[in-house]
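Q: any chance you can model this:
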Amino acid sequence: MNVAVIGGGGREHALVRKFAQSDRVETIYAIPGNDGMRDIAEVVPEIGETDFQAIAELCSSKQVEWVVVGPEAPLSEGIADYLESRNIKVFGPRKEEAKIESSKAFTKNIMEKYDIPTASYKAFTDYDAAYAYIESVGAPIVLKKDGLAAGKGVIVATDMDEALAGLDALMSDSDAPIVIEEFLEGEEFSLMVLVNGDYTHSFEIIAQDHKRAFDNDEGPNTGGMGAYAPVTHIPESVRQEAVDRIIKPMAEAMVKEGLDYFGVLYLGAIVTENGVKTIEFNARFGDPEAQILLSLMEDDLVDVLEKVGRKEAFTLTFSPGFKVGVMLASAGYPDAYDKGNALDFEAVREKSFVSGLRQEEDTWVTSGGRVLLVTGEGQTIEAAIDSAYTNVDQVKFNEDELFIRRDIGRHAIK
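A: So this is what the prediction gives:
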């Protein structure tokens, strides 16, 4: 069969690689894709990820049987609705269901209504009211933009100066609401869940992302500076608690609200002294968690999609050992950064996922904020960390132009 992957980043590179391993897949169309996928997919850079008509025409003409949507933007704009109306199968939620990511207030309201554990919160559209609320509750506190922000529209303010500056930043350029949340203490983890209405299949292992830009979890929030899996120092009982108290109730709540979710549901959760609580939901695979989890998954992705479509019970199989990914990012990210900087990753290309690179003749140059996820693996987390950084050190780049974190996976070493 032929399949299509929508998106052009590292998560989509991982999806393309996973489909390329399937004996059932003949051709993969990556729309728009990136140059790192050209060895295993037909890349279609002339079609943008929100050009629904062109995507539909290509999928119809090429007899594409499955479309998997990677990024949040086309989901929130209704790509699943558009393609399904033309009898093209899509793994990804429709516009209304994708509001679980595109509207934090929408999602918080559902969690409050159905008593799903999360931080206490209030939503504001009025600056003065939000200002007064922050002054009344104090810091630390969390401010979130209500809408898509590529993982960067969150400010964790440790003091009042940061909180009020964050309020100014989030409310200065948009009329969209902001959500102000209670700050939760604890260790975070990511759980991917396959959902079809009231049916859920939670991944049997969890991952851990590193959101802050710099070592020791310092600096601004980013789309993710690295990830690893499995997270064995967080016990299985915690994953199961998340399934029982958050995932299953949320799926049931969406059905009760008249929603019919089909796709991946990402749970960002935190282990607090009062149990597991929800930090966020996303309507797609996490990035860079997808690169790690899909690499570890031994199952055929087409088989998995079809089983979810039929609401079948099954077990995912993951390779033994650990996998760690370290993100190379452009200097200045997540704020302003330069493009067009050269790097050479040929020595570790098979161990890397392209996020923001393009090829100019024989040279790779940067084209985004997050550039390349370099991975390593091992039978212990320590060995996987060592492997990842050994591979990173084989990438040639100017250290004034790119940066990395040197502590990915260290939370797992006690």
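
Q: CA only for contacts and neighbour counts going forward, please
A: Noted.

Q: who's in contact with the nearest residue to residue 365 once chain neighbours are set aside?
A: Closest residue to residue 365 apart from its sequence neighbours, by C-alpha to C-alpha, 6 or more residues apart in numbering: residue 342 at 4.3 Å. Applying C-alpha atoms under 8 Å, 6 or more residues apart in numbering, we find residue 342 in contact with 363, 364, 365, 366, 397.

Q: separation between residue 342 and residue 11?
A: For residue 342, the distance to residue 11 (C-alpha to C-alpha, to the nearest Å) stands at 22 Å.

Q: for comparison, sequence B:
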Amino acid sequence: MKKAKSNARKILLVSKYGETLDIANAMLKEGNIVKMFIEEKSCREIGSGFCLKVSDWKKHIDWADLIIFDYTGYGEACEELRKSGKLVVGGSRYTDRLELDRNFGHEQLKKHKIKVLPSHEFYNFHDAIEFIEKNPDAYVIKPSGETQELKQLLFVGNDDEGADVKRILMAYEKSWGNKFGNFQIQKKVKGVEISIAAFFNGTEFLHPVNITFEHKKLFPKELGVSTGEMGTSMFWTKDSPIFDATLKKFESTLAKSNFIGHLDINCIVNGNGIFPLEFTSRFGFPQIMIQRAGILEPMGDFFFKLAQGQKFKINVKKGFQVGVFIVVPPFPYEDKKTFELFSKDAVVIVKKEMKEGLHPMHLKKVEDEWLITGDTGIALLITGTGLTMRDAQKNMYNRVQNVIVNNSYYRTDIGDRWHEDSDKLWSWGLL
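A: Predicted coordinates for the structure are as follows:
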């Protein structure tokens, strides 16, 4: 681990699953002192050898100059810490609820006079199936609460009568029974899926804002199961009609909620308008790492200024940033036996030194070797940047070829949709 500067900031990173190891590693390399706590027991080996690990983050509150929370569910703790005078980047009770309670999120969108797609909440599969039979249409199944963490359960129907959604609900009923929890059935619309994200300093959103295109399916050309994320393309912009129509309207409400952090809203847009789908009121993964590839200032400084409530322009690269996950079995599923057989402690080999674009994910360091750990099989994120999307893609995939991870797989088409999506967005007046 790199020796800290004499004026180094002491940063405590509180992580749910260890997804922000790359951010911890970056801030450490900048000369800060970083301590990392990981809540999920199966993930606690992540980051060992990279940075200092702690078993109880609350015992290090007084030590820290800055505390960063990387996930939802810590909103109440964030608010209490801010009241006590600590500098905190993280959520609030209000923003936690925006993400975790889909119905509340939709109610808030309506309250802020933002158009939303029709959706209905259900607590059992029978009622949902009966609803579709009475109201045939194309729908999306969206789990709520803790179940929404299992991204492969989200299902986007293609049948105009809803027959495919009915079949999936019947399958879920057999396999999950009453353990599934509540879920939404949302009307499906066609268009471009796009996310608008921005950092909030407690009073207002900072500019530029971030425009993101996620690639959620396991295989190229959007085939296979939903994984949550296989890769992302993005760019930064000073002005965005989609931002003005969505996140901007929440500025005063967020200020009242004592929120300082990152907020993202996923939308479907088409010639008929902008239709918000859901909030992510925390860092996105791999969004935050790809954002780091585009931010031209030390991340420790950036988060410190944000937590202080400073108003500043984010210094970013021009053009585009892209990122792709390199994963190993059993991703996107959890299977302990498969993970231990094929992936646990497998070595990540970098053929030539990379000063940029290499982002450790579920890894530990043993005698300077990077070994895969955790339980889900996300080894690395590789990023690329460029003035055009094609340049950024080429930069990223050249870097992918510099890495050897046994039994690994990744999407080969991250960013390919931009050519078609950008034409549509321009024609609709949304870029």
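
Q: about what we covered before: in PyMOL, how would I select just the buried ones from the contacts of residue 342 of the first structure?
A: To isolate the buried ones among these in PyMOL, judged by 16 or more other C-alpha atoms under 10 Å, type:
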select buried, resi 364+365+366+397
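
Q: list the ones among the contacts of residue 342 of the first structure that fall in strands.
A: 363, 364, 365, 366, 397 (DSSP state E).

Q: what is the nearest of these to residue 263 of the first structure?
A: Distance to residue 263 of the first structure, by C-alpha to C-alpha, is smallest for residue 366 among those, at 30.8 Å.

Q: is it true that the closest one touches residue 340?
A: Yes - between residue 366 of the first structure and residue 340 there is a contact at 4.9 Å, judged by C-alpha atoms under 8 Å.

Q: tell me where the first structure has helices.
A: 10-20, 52-61, 72-76, 79-84, 99-102, 104-113, 127-137, 160-171, 236-242, 248-256, 289-296, 301-309, 381-392 (DSSP state H).

Q: wait, which of the ones you listed is closest to residue 192 of the first structure?
A: helix 289-296 (8.7 Å).

Q: what's the counterpart of residue 414 of the second structure in the first structure?
A: Matched by TM-score structural alignment, residue 414 of the second structure corresponds to residue 408 in the first structure.

Q: do you know how far its match is from residue 32 of the first structure?
A: Going from residue 408 of the first structure to residue 32 of the first structure by C-alpha to C-alpha gives 30 Å.

Q: swap in residue 60 of the first structure?
A: Remark: distance between residue 60 of the first structure and residue 32 of the first structure (C-alpha to C-alpha) = 17 Å.

Q: and residue 245 of the first structure, by the same measure?
A: Residue 245 of the first structure sits 38 Å away from residue 32 of the first structure, going by C-alpha to C-alpha.

Q: the two: who's more crowded?
A: Using other C-alpha atoms under 10 Å as the criterion, residue 245 of the first structure and residue 32 rank with residue 32 on top: 23 against 17.

Q: ok, the more buried one touching residue 4?
A: No - look at residue 32 of the first structure against residue 4 with C-alpha under 8 Å: they stay out of range, at 10.1 Å.

Q: what's the neighbour count on the aligned partner of residue 378 of the first structure in the second structure?
A: The equivalent of residue 378 of the first structure in the second structure is residue 386 (alignment by TM-score structural alignment). Residue 386 of the second structure has 19 neighbours, counted by other C-alpha under 10 Å.

Q: and the residue nearest to residue 386 of the second structure when sequence neighbours are not counted, what does it touch?
A: Spatial nearest neighbour of residue 386 of the second structure, chain neighbours left out: residue 392 (4.1 Å); criterion: C-alpha to C-alpha, 6+ apart. Neighbouring residues of residue 392 of the second structure by C-alpha under 8 Å, 6+ apart: 320, 321, 322, 384, 385, 386.

Q: among those, which one sits closest to residue 200 of the second structure?
A: residue 321 (21.3 Å).

Q: return the residue of the first structure aligned against that closest one.
A: Aligned partner of residue 321 of the second structure by TM-score structural alignment: residue 323.

Q: what's the distance between the most centrally placed residue in the first structure and residue 241 of the first structure?
A: With distances taken as C-alpha atoms, centre = their mean, residue 286 lies nearest the centre of the first structure, 1.9 Å away. Noted for residue 286 of the first structure: a distance of 20 Å to residue 241 of the first structure, by C-alpha to C-alpha.

Q: same deal with residue 378 of the first structure?
A: Look at residue 378 of the first structure and residue 241 of the first structure: by C-alpha to C-alpha, they are 28 Å apart.

Q: now do residue 174 of the first structure
A: Distance of residue 174 of the first structure to residue 241 of the first structure, given as C-alpha to C-alpha: 37 Å.

Q: can you check residue 118 of the first structure too?
A: Relative to residue 241 of the first structure, residue 118 of the first structure is positioned 13 Å away (C-alpha to C-alpha).

Q: quick one: which of the two has more around it?
A: Comparing residue 118 of the first structure with residue 241 by other C-alpha under 10 Å, the one with more neighbours is residue 118, at 20 against 14.
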